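> just need the structure, nothing else, for what follows:
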Amino acid sequence: MAEKEEAAEQLRRRRGGGAAGSETSGVARDPDPPAPQRPPALRPGTFWLTRVALLRATAFLYSVAFLVAYHQNKALIGERGLLPCRLYLESVKRHFKGKIYWDALSYAPTLFWIVPRSSVDGALDAFALAGLAISLFILVAGCANMILMAFLWLLYISLVNVGQIWYSFGWESQLLETGFLAIFLCPLWTLSQLPKRTPPSRIVIWGYRWLIFRIMLGAGLIKIRGDRCWRDLTCMDYHYETQPVPNPIAYYMHRSPGWFHQFETLFNHFIELVVPFFLFLGRRMCLSHGILQILFQVLLILSGNLSFLNWLTIVPSIACFDDASLSFLFSSKKGAVKPQVLEIQADEDAKGTDPLLPYGCYIRKVVNASFGVLIAFLSVPVVVNLLSSQQIMNTSFNSLRIVNTYGAFGSITKERTEVVIQGTSSLDPNNPAAIWEEYEFKCKPGDLNRRPCLISPYHYRLDWLMWFAAFQTYEQNEWIIHLAGKLLAEEREVLSLLAVNPFEGRSPPRWIRGEHFKYKFSQPGGKHAGNGKWWIRKRIGPYFPPVDLKGLRKFFKARNWPYRAQS
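Now for the predicted structure:
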């Protein structure tokens, strides 16, 4: 035994330069420092981090949407709103023979069918606050389950389906479709960022990719098939000035040289008509698709206030990235998400199989396969619409809005017109000496000296609808007469939708009218800009004639709108 120990000691001395504590030529030798090791890298092809990023991004957009709903819904669709949702549901009920049967529920699926008439305003606030609280929790925690995501989706579809024209735009359906996908991205009830028994399904990941493919290709095709200016590359000459709610950057982008606008249009066609097909050309091209689409949406965010549309369009593009490509966004510290994913991948590699319990695995596979079949079935009319020369945009073929058609700016308005609401205290509105004072909206152009706003992803629904009303007539937008009546009565909630009430602290106006103006950006550095003006305008004529509360009584009564006389 002693000989073996001595031989081992000699071997250690030869390999390590001597035993611990020994000396060579009277000098102790320190062992060589270990070579620095690179941290282990995540392998491609898994989507644990992708799920965390998708859930947080979806929760952020839900939180914005519910915040908008909380601040504006009572004034728009509340009991005394511009288009009360109770009246809308009553009209649906009358259409279906006066009872809430399956036909009425399937036409307008919403929890508001069971909300008592006296509780509508409270329910609007409660739905918005509940959705806001849940989405903020998911945003902070980075985790969710099917129950929470389904509840968010149910709350929001309940608002959308009673929101009428205020919720009639493509981003509402897009948020619902994105939120529906997120339900199946999560485990059933576990609240964990990395539920090891429920790995992210590739079927759901491809559901997101199918969504971004349809969004972009639909937007590109509707442009090519729609306005000729998209084909002759001149649309961007008008877009920045005539978009619904321009921002300060749009003011300067509008004055870019013609060749730059042509390049922008060509680049738009490349992103919307060519890049979507990168999704099907392997991992590297899929990553390129995600990068290009996100950069494109950031450019659109910078150049206009298009609600949360562009922010929302970034979300399905996140599904182009796997764990290996997203790892730089996550911490490598012990206990963080990234090291846990490394452990999961190592466990999978060691076992050679998915580390799931067999029973739960089979159930989840059935659920994911059923989800894929549902999306494929509901995509049939959407694909037919994409291939049709009569393509329509921003349409749902089912009331649950699970798979929808999308598109934006199929036609471009070449001139910007605005409806300016004015009030006067004069007894006679036709008196040339009457002084008309203007109401200012939160964001839409009005005061020529006011800088365009920068609010995205927040959204002012009334301002957006005023843009549409400006190139239609007031007969096509009866709600604008309702707005006039509420301004005459100085109803607090509707006034909260405006930035400036010129009669604040004074007697309410006796008359309200709508004036129609053509608006143009002032020339940067020109004489108007030198006077601090961002806009110049020219009167077109009256939009609607002067109205007073007494004259509106019958108009309101015929539509069952609540009427409040001036005090």
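
> drop to CA atoms for contacts and neighbour counts, all remaining ones
OK.

> any idea how far the longest strand seen in the chain is from the middle of the chain?
Scanning the chain for the strand with the most residues, using DSSP state E, yields strand 535-547. Taking Cα atoms, centre = their mean, to the nearest Å, one finds the center of strand 535-547 at 33 Å from the center of the full chain.

> for comparison, sequence B:
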Amino acid sequence: MDWFTAPGYWLSRLVFQRALAGVYLVAFLTAALQFRALLGERGMLPVPRFVARVPFRRAPSLFHWRYSDRLFAACSWTGCAVSAALLAGVDGYLPLGAAMALWLVPWALYLSIVNVGQTWYGFGWESLLLETGFLAVFLGNDEVAPPVVVLFLLRWLLFRVEFGAGLIKMRGDACWRNLTCLHHHHETQPMPGPLSWYFHHLPGPLHKVEVAANHLTQLVVPFLLFTPQPVATAAAALMVLTQLWLVLSGNFAWLNWITIVLAVPALRLPYDTPSVPGAPLWYEVVVLVVAALLLFLSYRPVVNMLSRRQVMNRSFDPLHLVNTYGAFGSVSRVRHEIVVEGTLDEVPREDGDWRAYEFRGKPGDPRRWPRQFAPYHLRLDWMMWFAALSPGYAGTWFAALVERLLENDPATLRLLRRSPFPPDRPPRHVRARLFRYRYTTWRELRETGACWERTYVREYLPPTRLTAPVREP
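This next block holds a predicted model:
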């Protein structure tokens, strides 16, 4: 079928596949390095406890068959190895069917992780990676030109990501409509980056220009993805530039990067396309059947997107094949941070020797400048931001975190930047206090060298020790 393939997108497919493999690699590496403390047998939210109460049909995962920390590690590191192989282009040397099977491996492995990941994997970019990764299975390799219907589905996914995010903003916080959200966002976002302080101090009128440009990119430009070239390329390029701006202004794991990856197939990149034989019939049939299924499954995400009660980041099927997306429907005006402290004192006193734990990404010491971690995902740091918004987000994992700190648990301490206690002397008590953080002014930065100024708000968790039950905050 001459209409089935689009040879002119050969290079676009190549760049897309290699970039997607890179995102997969980061995702699996994040899982491999953090799972023991978060989801392991002695983790804060253990997988065995989850699979015992949630049936396979609701959360398909190989860990329903069996769970051990060794198996989870094997799954994560296998995902790293396969992702690295795809990044190196191994799929280009395989027969078409084998290449498709190879792309299916990281999708199936990551699905197994996400479906048992609970709170730690409740972010929209997890489903976005799975939906993108599933489409990549059917994009083909060097034996065939890129299928038109898969290229269309990738644009359809990018459209839903951007347009859904734009709608949730316009329906949500009034500051998006009066163009003032970025007066607060750079200061109150989950994990600021090294340039976020400077973005926050941009002039107010420029912040309004940023918001207006965001609305244009998310509410108007997505429709241009379905127009003829070169308009579609210009639309995708504008989305890439917007995402790079977000990369500079904060740490949003791989959300911005996977969105950039999604824009690549819409770019018509100049390239001398090699001549290849037509796609085999079995491949055409498989691609068309899958495309029909995905379009059918798009019904509920579209209804949600058009609804006044639109919800963000929702999966409508346990395989995460077609999902709904969105971010920052509301923007916090004030930043609160939980400061976790421990003491060796036998009797805890308010003025005792309390020592603070330092996290890798979330603000703590006011003089410590934020680092760049994205696309790597610091899951505990992100959830600490949510827990500071409301104790309801802390659930049972926060009590488990305190218990692990009282034990000097090595896996948990590896998630932190610094523990104030030596390995052989765990704290006798741990407490948590809530502070209000704000960026310093230019003058305060010059005088104190601190990028943050903080004010005590209230006790978040009273002094707790192992001999007593750890109460939830």
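
> can you calculate the TM-score here?
For this chain pair, the superposition-based TM-score is 0.94 by TM-score structural alignment, normalised by the length of structure 2; 461 aligned residues with a Cα RMSD of 1.6 Å.

> by contact count, what packs against the longest helix along structure 1?
Looking across structure 1 with DSSP state H, the single longest helix is helix 48-77. Counting contacts by 3 or more Cα pairs under 8 Å, 6 or more residues apart in numbering; DSSP states H and E, helix 48-77 of structure 1 is packed against helix 120-141, helix 170-185, helix 309-318, helix 323-326, helix 337-351, helix 492-495.

> can you identify the element that follows it toward the C-terminus?
The C-terminal neighbour of helix 48-77 of structure 1 among helices and strands, as given by DSSP states H and E, is helix 85-95.

> now the longest strand of structure 1: buried residues?
535-537, 543-544, 546-547 (16 or more other Cα atoms under 10 Å).

> returning to that earlier point: how about the helices and strands packed on helix 48-77 of structure 1 in JSON lines, adding mean neighbour count?
Converted to JSON lines, the helices and strands packed on helix 48-77 of structure 1 look like this (neighbours: other Cα atoms under 10 Å):
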{"stretch": "helix 120-141", "mean neighbour count": "19"}
{"stretch": "helix 170-185", "mean neighbour count": "23"}
{"stretch": "helix 309-318", "mean neighbour count": "23"}
{"stretch": "helix 323-326", "mean neighbour count": "19"}
{"stretch": "helix 337-351", "mean neighbour count": "16"}
{"stretch": "helix 492-495", "mean neighbour count": "16"}
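
> can you redo those as JSON lines with distance to residue 551 of structure 1?
Supplementary listing: those in JSON lines, determined by distance: least, Cα to Cα, whole Å:
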{"stretch": "helix 120-141", "distance to residue 551 of structure 1": "28"}
{"stretch": "helix 170-185", "distance to residue 551 of structure 1": "36"}
{"stretch": "helix 309-318", "distance to residue 551 of structure 1": "40"}
{"stretch": "helix 323-326", "distance to residue 551 of structure 1": "62"}
{"stretch": "helix 337-351", "distance to residue 551 of structure 1": "65"}
{"stretch": "helix 492-495", "distance to residue 551 of structure 1": "20"}
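
> which one of the ones you listed lies closest to residue 273 of structure 1?
Relative to residue 273 of structure 1, the nearest member of these by Cα to Cα is helix 309-318, separated by 15.5 Å.

> so where in structure 2 does the closest one end up aligned?
Aligned using TM-score structural alignment, helix 309-318 of structure 1 spans residues 255-264 in structure 2.

> what's in contact with the matching stretch?
12-13, 15-16, 19-20, 23, 125, 128-129, 132, 154-155, 157-158, 161, 236-237, 239-240, 243-244, 246-247, 375 (Cα atoms under 8 Å, 6 or more residues apart in numbering).

> next up, the contacts around residue 436 of structure 1.
Neighbour list for residue 436 of structure 1: 422-424 [criterion: Cα under 8 Å, 6+ apart].

> kindly apply the preceding question to residue 355 of structure 2 instead.
Taking Cα under 8 Å, 6+ apart as the criterion, residue 355 of structure 2 is in contact with 341-343, 420.

> let me know the closest of the residues you listed to residue 142 of structure 2.
Among the contacts of residue 355 of structure 2, and counting by Cα to Cα, the member closest to residue 142 of structure 2 is residue 420, at 54.0 Å.

> the closest one contacts residue 356, correct?
Yes - applying Cα atoms under 8 Å as the test, residue 420 of structure 2 and residue 356 come out as touching, 6.7 Å apart.

> quick revisit: from the contacts of residue 436 of structure 1, list the buried ones, please.
For the contacts of residue 436 of structure 1, a burial check counting by 16+ other Cα under 10 Å picks out 422-424.

> of these, which belong to strands?
Those of those lying in strands (DSSP E): 422-424.

> got a markdown table for those residues, with distance to residue 44 of structure 1 too?
Below are these laid out as a markdown table (distance: Cα to Cα, whole Å):
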| residue | distance to residue 44 of structure 1 |
| --- | --- |
| 422 | 61 |
| 423 | 63 |
| 424 | 67 |
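
> ok, so of the residues you listed, who is nearest residue 415 of structure 1?
Comparing these against residue 415 of structure 1 with Cα to Cα places residue 422 closest, at 22.2 Å.

> just give me the match in structure 2 for the closest one.
Under TM-score structural alignment, residue 422 of structure 1 pairs with residue 341 in structure 2.

> got a list of what that match touches?
Applying Cα under 8 Å, 6+ apart, we find residue 341 of structure 2 in contact with 354-357, 430-432.

> next one: the closest residue to it other than its chain neighbours from residue 454 of structure 2, what distance?
For residue 341 of structure 2, ignoring the flanking residues on the chain, the nearest one in space by Cα to Cα, 6 or more residues apart in numbering is residue 356 at 4.2 Å. Distance of residue 356 of structure 2 to residue 454 of structure 2, computed by Cα to Cα, to the nearest Å: 14 Å.
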